[in-house]
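*Asks:* got a sequence here, can you build the structure:
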Amino acid sequence: MTPPQPNLPQSALKLHRELDRVWGRPPGLRGILISVNHSELGLRFMIAAFVFFAIAGCLAMLIRAQLATPAGAFLDVGLYNQFFTMHGSLMMFMFAVPLLEGLGMYLLPKMLGSRDLAFPRLSAFGWWCYFFGGLILLTALAAGVAPDGGWFMYTPLSSKAYSPGINADVWLLGITFVEISAVAAAVEITVTILRMRAPGMKLTQMPLFAWYMLGTAAMMLVGFPPLILASVLLELERAFDWPFFDVTRGGDPMLWQHLFWLFGHPEVYIIFLPAAGAISTILPVMARTEILGYGAIVAAILGLVFLSFGLWVHHMFTTGIPHMALAFFSAASALVAVPTAVQIFAWIGTLWKGRPEMHLPMLHLMGFFSTFVMGGLTGVMLAIVPFNWQAHDTAFVTAHLHYVLIGGFVFPMMAAAVYWMPLFTGKAAVRGPGVMAFWLILIGFHGTFFLMHLTGLMGMARRISTYPDNPEWIWLNLSSSFFSFIMAAGFALFALDLILQWLFGAKSRRNPWGAKTLEWAMLMPAPGYNIASLPLPGQAALQIARGEGALPGAPRDRRETLVVDALSGEARHVAVLPSNSALPILSAAVIGGFVLLMLSSFYVAAGCWLFAVAAVFWQWQRWMGSAQGEDLIPAAPGLYLPVHHEVPDSLARSGLICLLIANGALFGCFLFSLGFLSVIAPNWPAPQSALPAEPALLLSLGLALCLVLSSLLARPRLGSGAGPALIILILALGAVIGLALILEDPTAHARNALRAAALGYIALHCVIAALLAGLCRVQRRDGRMAANRPGAAPVWRLWQDYTTVTALLLIATVGLQEGLS
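*Replies:* Okay, here's the model as predicted:
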């Protein structure tokens, strides 16, 4: 039960008990499995991310032990390749991104004055995908079949011919499984920030941390789909011999590099932005002043989001890129330092204006400044093409990467952990170990990676298990390995400090740092519902706790929160959020079963298993909507609002828009792949088809006509049925199958493989559109859809329009490609 709030009347305590009953979870294992509470899930993400960080750190120590001497016999080549691949993969995919997801999930509703995230079951689903995906990767590591092609998985070394085992498949399928969690978190965070703020909180009044997380979520929506597409294409090549990257059959390994780095470089800023958000939140508190340059920092965030997608080629300067492209991407790579510098100078100005107090979080921020700035300077060096040609694939690049990632992410995240630990646990810090841990980490880090700059400048390559007996390399590598163990001891002491605080720390006083952000106005640790009532403009924390804000208590015995206008923050309707459910873990387990079947090469069984995936997700709709209309709800004095299933602009529609943005990014990358291979790849144009063009043309036109008619029939008023459109969608799916039957062998040439993949994309979207149309029919039958209750109709219309537009674009692109060839 929630601990009683101090200095509250009995009526207010009753509100808290009522909220705890509605928003709490059952005790024991069952409660853990079915919980959808954002605080609990956020803590799970963060704890698991630190566990993966520890595992990846142990792998790094084994790597440094191998490199301590020139002919190290500590690891053989195969094991070394697995360890350095898993080190990078765990750090990037299992530590950095999940940690920022967890921090955002935990803090955002509290900072924004909401009771939960927009889609609680989606958050839980993302957690279980992350958990099961991590188990697959760790099981492969323990079994000796971990990925061994590097965390970048360059082709053709990762193709079936050169990696015949399942090592590469573990990476492709396991990481893609985990990326479901990242995309789910991006949708969740975006909709929460835009639609779930306290009433009256304008977009320009949000805490800076929310702006940083909004930029991060937007980058995740656009940045992760290229890697998902690349992983799917490479797995199709490995499993079914579709030659997307095979030069002899019209593919090109360079396509993998383009798609991977379209994700890989924005990933750096995806990691940096939440850390910068933590800095912009913690630094003013430690300096006892307001942040300097709020508007300039927001502009810098938007600039980073935009510029980060124009830099991917600077990882490919040595691959034969044309000189004009080299100049463009070199200039863009240098230009991105400008918005970063704006933030650095705003933070320095804040310190100059204030009276900094050197608490432990501030020490970690000083470690950030001393490390990240050096990493940024070496980044500008690597953006210059002649220098990049010399330093590429050397230890200099490894050192730069760690200066940026550890300096720009790990130090701020350690500051965040120390700063918000009283909020997580309700306990005060144990004095002493944290300061010692900081100095061990700082000294060990610079001793490890500063020296690697020197070995790189001397020509030492990266990703090697042994190296020549060069006298100038030996002592530098030995020293780097020595300092790496000092750094590891510091991280171990840091973890011990947090555990001691959690177990033995004294009870912390409310708001121990004297911060002004809303999360410190709650109980520590915060209850599942966060606050007794949602804050209205001008209200104090005690008024909110007494239930004098919006939606006090839980009088209707359900989980309610407010949805606002994205820009103005004006309250629009009341969202009734789902309670605890086993569907998220069941859905993740079913997808995990599909991944395991693919890993076992049971492809027919995996295809059949997709019916189970569809059946489980069909169950999600049972909760949606209401069979009866509802009166307006008294949300606050003088404010009466409808419930979400009575309005067309619901959270579900906002979430689908975000999902379609991610889907559109994947579609755009697929069009890029079509164009790239047809223009750049060897062995194009493809051999002319031996089949007559008329059947394919007729079926393509028929498919286009079916989709257009289906989309037009989705236009009636929202309460109408979906019967005609459902029939036409089925006809469209038949046209897709007909095209597939007359398609040439997709293993013969990359052109055929791309067309088969395009048909698969259209077919999948037609199936989902048909399921949504069927859902509309079910809701219509059950009375959950009427003229004043739109149900799933707005979602279906959006999906159907997207399916129509993308299918027509694919048909036009393939037709144009055929005409040009």
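*Asks:* from here on, contacts and neighbour counts on C-alpha atoms
*Replies:* OK.
*Asks:* can you give me the distance of residue 564 to residue 502?
*Replies:* Relative to residue 502, residue 564 is positioned 36 Å away (criterion: CA to CA, to the nearest Å).
*Asks:* my error: substitute residue 491 in the last question.
*Replies:* Counting by CA to CA, the gap from residue 491 to residue 502 is 17 Å.
*Asks:* kindly report the same for residue 405.
*Replies:* Residue 405 sits 27 Å away from residue 502, going by CA to CA.
*Asks:* I have a second one here; can you model it like the first so I can compare?
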Amino acid sequence: MTNIPIEGLSLPTEKPHHESPGDWKRYFSFSTDHKVIGIQYLVTSFLFFLVGGIFAMVLRGELITPEADLVDRTVYNGMFTMHGTVMLFLWTFPSLVGFANYLVPLMIGARDMAFPRLNAVAFWMVPVVGILLMGSFFVPGGPAQAGWWSYPPVSLQNPTGNLINGQVIWLLAVAISGVSSIMGAVNFVTTIVKMRAPGMTFFRMPLFVWAVFSAQIIQLFGLPALTAGAVMLLLDLTVGTGFFNPANGGNPVMFQHYFWFYSHPAVYVIILPVFGIFSEIFPVYSRKPLFGYKVVAISSLLIAVVSAIVWVHHMYVSGTPGWMRLIFMLTTMFVSVPTGIKVFAWVATIWGGKMRLNTPMLFALGALVMFVFAGITGIMLSSVPVDVHVNNTYFVVGHFHYVLYGTVTMGLYAAIYHWFPKMTGRMYYEGWGKLHFWLAFIGTNLNFLPMHPLGLQGMLRRVASYAPEYEFWNIIASLGGFLLGMSTLPFIFNMVISWMQGEKAPDNPWRAIGLEWLVSSPPPVENFEEIPIVISEPYGYGKSEPLTQEVHSHATLTSVE
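*Replies:* Below you'll find the model as predicted:
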């Protein structure tokens, strides 16, 4: 058996037989194919994203006027809590796990994840979490109303007196979500460490794989704290233990430590894969090698390490002593160093490149711009005097949403458009994609930018009514929220119609470099006819003597100039 070297790869010429992928019914089955599970994650999480978005539009409808005149305050508190919970635990985490599921084995030259059945079990726990949370609307007292962080003693209040109530269901759902994510983290770390193709050393891995690896290390070390805290709070609420209940000798501030020890690093769990997406997209559409590949790879691990020592900046006003405030202010600011390395590398990659401003690149550029703005306000919030001044105001909400929507969701859209042809074998409609981008970009800034002056003026978050002097900025924010909600319509239309009857996609429509682009669109069940042999680093765009070579009759590499 001989090998054919192609742009950093050496593929065997032998062609074993593969079974054909199944029909649409496989997406409703207990499949162990990582690609099917990846799409199951993506579609399921997007459906919950729509639910969370509806909650958000109701909240913005309430806030368009100073008076609480749209929904009852109890309903408002429930929707407020469920909006944050759904968007975090049922949209951002599962959607990024879906992309990692689909892409990581392909990118490292593996046939599947290390533990396929565990992978399937981890996914099917996600709908269970969603059913529990949605079902909590129908129990006495309605869903949880203590916010997505559920601080005690507020979360320990049980006005209905029933053992089964919205807060109990919320805690059970969060605990199940935590177990699912831990199972996934074990699977990803094992797969990346043990199942790379021959020659795929750590410094030949694509940066998306580096980002997923770093994020899942955070999951393994941080998530048990949140899961344990949720279980302990559940016991306080149901059987009367005294972990966090001050009436029973508990310490409610300890729950904040359990919660934020994971929940701030969770931001990096979410955003690191998006950083990996940027690192994959910018070289493709700039036709340049990624600037500083090894430094960018190491910066992901550095972010994972530093993320473990920043959580107390959420607790500056929780009786935190001055010396502790100072330490965590410095560690929080230090996170900007490895993050800034990435931003400079992306800008250097784009600079002087032959940019193609199609839909994935537009979304990636828009997300990068909004991330830089979010990073500036993040540095402000790490400072003790500023954070104490704007604590619990809409300034924090605006910053958080520029990260979670402006960067993460826009980055996810970039990834969906970029890998849509590979996943479905169809091309999307470029015009609808660009319309989606501009509606989403304008809507995001109209929605979340006004929250910053509101916060600086002192408007508290988590309120259904407010003083009349805050009305102008709230009207702008609500109009932006409605526009943002409407922006999903061209996206849904584009994805559904394109998947059903779009133009058939070639194996490598973007002339990209990477193992996932060497296989057919969509890929065969076992990914590769023979495991590839990797012989160089990724991101060789624009290098001399590009090759055009047909491989296995279905994977064609074209000139990368």
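*Asks:* for the longest helix anywhere in the second structure, enumerate the helices and strands it packs against.
*Replies:* Longest helix in the second structure by number of residues (criterion: DSSP state H): helix 207-238. Packed against helix 207-238 of the second structure by the contact rule (3 or more CA pairs under 8 Å, 6 or more residues apart in numbering; DSSP states H and E) you find helix 93-108, helix 166-194, helix 252-263, helix 265-286, helix 293-306.
*Asks:* outside of stretch 497-512 of the first structure, which residues touch it?
*Replies:* Residues lying outside stretch 497-512 of the first structure but in contact with it, judged by CA atoms under 8 Å, 6 or more residues apart in numbering, are 418, 421-422, 425-430, 433-434, 520-521, 523-524.
*Asks:* over to stretch 209-225 of the first structure?
*Replies:* Residues beyond stretch 209-225 of the first structure that count as contacts (CA under 8 Å, 6+ apart) turn out to be 104, 108, 179, 182-183, 185-187, 189-190, 193, 262-263, 266-267, 269-271, 273-274, 276-278, 280-281, 298, 301-302, 305, 658-659, 661-663, 665-666.
*Asks:* how close does it sit to the second structure?
*Replies:* Aligned to the second structure and superposed, stretch 209-225 of the first structure gives a mean residue distance of 0.8 Å (mean CA distance after the TM-score superposition for the first structure).
*Asks:* how about stretch 483-497 of the first structure?
*Replies:* Using mean CA distance after the TM-score superposition for the first structure, stretch 483-497 of the first structure ends up 1.5 Å from its aligned counterpart in the second structure, as a mean over the superposed pairs.
*Asks:* tell me the buried residues in that stretch?
*Replies:* By neighbour count on 16 or more other CA atoms under 10 Å, the buried set for stretch 483-497 of the first structure is 483-491, 493-495, 497.
*Asks:* put together a markdown table for those, with distance to residue 534 of the first structure and secondary structure on each row.
*Replies:* Formatted as a markdown table, the entries for those read as follows, by distance: CA to CA, whole Å; DSSP: H, G, I helix; E, B strand; the rest coil:
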| residue | distance to residue 534 of the first structure | secondary structure |
| --- | --- | --- |
| 483 | 50 | helix |
| 484 | 48 | helix |
| 485 | 48 | helix |
| 486 | 47 | helix |
| 487 | 44 | helix |
| 488 | 44 | helix |
| 489 | 44 | helix |
| 490 | 42 | helix |
| 491 | 39 | helix |
| 493 | 40 | helix |
| 494 | 36 | helix |
| 495 | 35 | helix |
| 497 | 35 | helix |
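*Asks:* now mean neighbour count and distance to residue 462 of the second structure too, for the helices and strands packed on helix 207-238 of the second structure, in JSON lines please.
*Replies:* Supplementary listing: those in JSON lines, determined by neighbours: other CA atoms under 10 Å; distance: least, CA to CA, whole Å:
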{"stretch": "helix 93-108", "mean neighbour count": "25", "distance to residue 462 of the second structure": "23"}
{"stretch": "helix 166-194", "mean neighbour count": "21", "distance to residue 462 of the second structure": "17"}
{"stretch": "helix 252-263", "mean neighbour count": "21", "distance to residue 462 of the second structure": "18"}
{"stretch": "helix 265-286", "mean neighbour count": "24", "distance to residue 462 of the second structure": "21"}
{"stretch": "helix 293-306", "mean neighbour count": "20", "distance to residue 462 of the second structure": "30"}
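*Asks:* got the ones you listed as a markdown table, with distance to residue 33 of the second structure columns?
*Replies:* Below are these laid out as a markdown table (distance: least, CA to CA, whole Å):
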| stretch | distance to residue 33 of the second structure |
| --- | --- |
| helix 93-108 | 9 |
| helix 166-194 | 14 |
| helix 252-263 | 30 |
| helix 265-286 | 21 |
| helix 293-306 | 28 |
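*Asks:* of all these, which lies closest to residue 396 of the second structure?
*Replies:* Between residue 396 of the second structure and these, the tightest spacing by CA to CA is seen for helix 265-286, at 14.1 Å.
*Asks:* now find how far off-centre the closest one is within its chain.
*Replies:* Computed by CA atoms, centre = their mean, to the nearest Å, the separation of helix 265-286 of the second structure from the middle of its chain amounts to 10 Å.
*Asks:* packing partners of it?
*Replies:* Packing partners of helix 265-286 of the second structure (3+ CA pairs under 8 Å, 6+ apart): helix 93-108, helix 207-238, helix 293-306, helix 336-350, helix 359-382, helix 410-424.
*Asks:* so what touches the shortest one?
*Replies:* Contact partners of helix 293-306 of the second structure, identified using CA under 8 Å, 6+ apart, comprise 203, 207, 210-211, 214-215, 217-218, 265, 268, 272, 331, 334-335, 338-339, 341-342, 345.
*Asks:* among these, which ones are buried?
*Replies:* 207, 210-211, 214-215, 217-218, 265, 268, 272, 331, 334-335, 338-339, 342, 345.
*Asks:* show me what contacts residue 160 of the first structure?
*Replies:* Under the criterion of CA under 8 Å, 6+ apart, the contact list for residue 160 of the first structure reads 237-238.
*Asks:* make sure it is indeed in a strand.
*Replies:* No. Assessed by DSSP: H, G, I helix; E, B strand; the rest coil, residue 160 of the first structure does not belong to a strand; its assignment is coil.
*Asks:* now the longest helix of the second structure: which residue numbers in the first structure?
*Replies:* Helix 207-238 of the second structure corresponds to residues 208-239 of the first structure when matched by TM-score structural alignment.
*Asks:* do stretch 112-123 of the second structure as well
*Replies:* Using TM-score structural alignment, the partner range for stretch 112-123 of the second structure is residues 116-127.
*Asks:* who's in contact with the matching stretch?
*Replies:* For stretch 116-127 of the first structure, the external contacting residues (CA under 8 Å, 6+ apart) are 35-38, 41, 44-45, 105, 108-109, 180-182, 184-185, 188-189, 191-192, 196, 529-530, 561, 577-578, 580-581, 583-585, 587-588, 651.
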